[in-house]
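K.L.:
could you look at this predicted model? Sequence included:
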Amino acid sequence: MSITGLRKPVHSAVSPIPSKSVKMASKPEKGEPRSTKGKAKLAKFTPKLAKLAPKLAKSKRNRVRRRGGTRKRRYDQRRKTTTILPLEEKQAEKQLETPIARLSYDQGYQEGLIAGGERILEEHLPSDLIIPDLTVREAVAAGVQVLKNRGIPLLDSNAVYRELEEALRGKKSYAFIRLGDGELLTLAQEKVLSLEEISRAGYFLPYAGVNIPNLEARDELATCVKVASLIGVPMSRASYFQPLLFAVLRAHGIEYEKLRYTTSTMNYLLEEQGLLLKLLRGRKVLVIGDVAAQLSEALIMQGVEVTGVITPVNGYADYPRVVAEANAYDYDIALVAAGIAAIPIAVHLAGVGGKVTFDFGHLANRMAGLAHPERNESTP
């Protein structure tokens, strides 16, 4: 037997290609079902569905056509609505961006200046003096020690307590007011700063009781500063605090060397050191302001006699009514927490009634257990 006879026949896995003479199965005509067997099963299972099959197929083809047409229409519509800005408009947009970028740069520069030299200077200034018109450059060149002769003394908490105590015992008029950025911006209207700058920097002024412009409030505050017994002034070197203080005093012709000063946060210091309650106990107290009712309750719980409450105070324009109403009460000291209006209220009550008045600020909120801003030198 030959070697070829020992080979087993190999069966290919691929079906043989039919010859051209073999007739291939014809493609079903349009609408004719591809499988008669499948149609029979479908008809046997759901006769109604079998009748609907051609219609469902036709509906599917129509949906495909509609979707394609919708996409095309949307694309055409987007092309029609897309506009190209002319070159002049693009250039105008770039020009609009330039002032904004410049403003951001200037603002960042000022903030960096304050956070740098001004803040370092603030840290090294003595706590018992304020130095008018001091600049960082001048301080670095000459040294703060050399400039002490320009300083104006500030009363500390013990000195303030003694003055208030003596005024209460002697039944003397005494008005303790405090100046923050809100009061200083109000005083600066068209004297030091433009109304535009004040409106921008003093966005909070309506909350504090003054709508810009209000030149009547400006002049009234200046008059009150001239006659106040003690003025709390800011220690911050930020633009609208201590630097603005001396600028507005000079602009109003006020001889600041003749005024008496303490810090604008002295209200907090007196309370924290226990001197405030020591001052109020045994005296008749009138409480004025938007949170006067809550503050009076807190004071009564701590042994203070509250003889009157006036609330609310509707901004600076409301101060004449408040002063007139306060004159009907019997009291020794008035605590006034009424924003910028607290200054004319305190000064007029001290002048008319021979009373002791205290610009109390947001210490009223804290003592009443209400939400209040962080302790700072701002008006709000």
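P.N.:
Cool, got the structure. None of these values were measured; they are calculated from a predicted model.

K.L.:
can we go C-alpha only for contacts and neighbour counts from here?
P.N.:
OK.

K.L.:
go ahead and confirm L154 touches E257.
P.N.:
No - when contacts are counted by Cα atoms under 8 Å, L154 is not listed as touching E257 (11.8 Å).

K.L.:
put this next to the first one:
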Amino acid sequence: MAQGTVLSATEVSRQGPFLAYAGVNVPDIKARDVLTAAVQAASVIGIPLSRKPTFQPLLFKVWRALGIDWERIRLTTSTINYALEEGDYWPKLMAGRRVLVVGNAAAPLARVLGNRGVRIAAAVGPVRGISDWERVAEEASGHPFDLALVSAGIAAVPICVRLVERTGKAAVDFGHLADRMAGLEYQPKIRR
């Protein structure tokens, strides 16, 4: 979202070597605009607690530049998914619900959750970056579910928003917790 707002595309690439892994090849102004619209439409947004320059301070600079009024957005921590795991809340949240799993780790995560007694509605994947979000959201919204766990990098935000709009059901950006729960390597190899 910082592209062309508070940082040049070159600077975004330099400071965000993980972005390609997360599904965005900078420069990509369309991705910025899709993510901006999704953030404004989401019911809750997770933000980083870190005060390091490229985390929370950059987020609020970007939101100001884009005219996003953070005081009108329900906020939580960007690591709420892990906090819920540490508190053993995910099993309670999934109990008795049809769970849709979306992302590149969807199939292995669905197997692990299914083995734990979770009723899996479907596993939808892969997600080929931010440019693939509409196709994935369309496919995923065709499955009846009660809770969607979406692990798709930056594409997760617009996918979650679209699923909620289309179905009225809950959708959560599950992040790398999907990889961890599925027993997959979940740290990108990034040259610094």
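P.N.:
Structure received. All values reported here derive from a predicted model rather than from experimental measurement.

K.L.:
overlay the chains and give the TM-score.
P.N.:
Once superposed, the chains reach a TM-score of 0.95 (TM-score structural alignment, normalised by the length of the second structure), with 188 aligned residues with a Cα RMSD of 1.1 Å.

K.L.:
quick one: which of L154 and E257 of the first structure has more around it?
P.N.:
Taking other Cα atoms under 10 Å, L154 of the first structure and E257 do not tie; L154 has more neighbours (19 against 12).

K.L.:
got a list of contacts for stretch 1-15 of the second structure?
P.N.:
Applying Cα atoms under 8 Å, 6 or more residues apart in numbering, the contact partners of stretch 1-15 of the second structure are 19, 26-29, 31-33, 35-36, 54, 58, 61-62, 65-66.

K.L.:
these in helices, which ones?
P.N.:
Members of the contacts of stretch 1-15 of the second structure lying in helices (criterion: DSSP state H): 29, 31-33, 35-36, 58, 61-62, 65-66.

K.L.:
in the second structure, what residue spans correspond to strands?
P.N.:
45-47, 75-77, 98-103, 119-124, 147-151, 170-173 (DSSP state E).

K.L.:
equivalent range in the first structure for stretch 114-134 of the second structure?
P.N.:
Counting by TM-score structural alignment, stretch 114-134 of the second structure falls onto residues 300-320 of the first structure.

K.L.:
residues near the residue lying closest to I130 of the second structure once chain neighbours are set aside, how many?
P.N.:
Distances taken as Cα to Cα, 6 or more residues apart in numbering put A155 closest to I130 of the second structure, at 4.6 Å, once the chain neighbours are dropped. A155 of the second structure has 29 neighbours, counted by other Cα under 10 Å.

K.L.:
ok, A155 of the second structure - contacts?
P.N.:
23, 35, 127, 129-133.

K.L.:
the residue mapped onto it from the first structure and R61 of the first structure, how far apart?
P.N.:
Under the alignment by TM-score structural alignment, A155 of the second structure pairs with A341 in the first structure. Distance, A341 of the first structure to R61 of the first structure, using Cα to Cα, to the nearest Å: 79 Å.

K.L.:
Y256 of the first structure maps to what in the second structure?
P.N.:
Applying TM-score structural alignment, one finds that Y256 of the first structure aligns to W70 in the second structure.

K.L.:
quick one on the thing from earlier: out of the ones in helices among the contacts of stretch 1-15 of the second structure, which one sits closest to G168 of the second structure?
P.N.:
L35 (20.1 Å; Cα to Cα).
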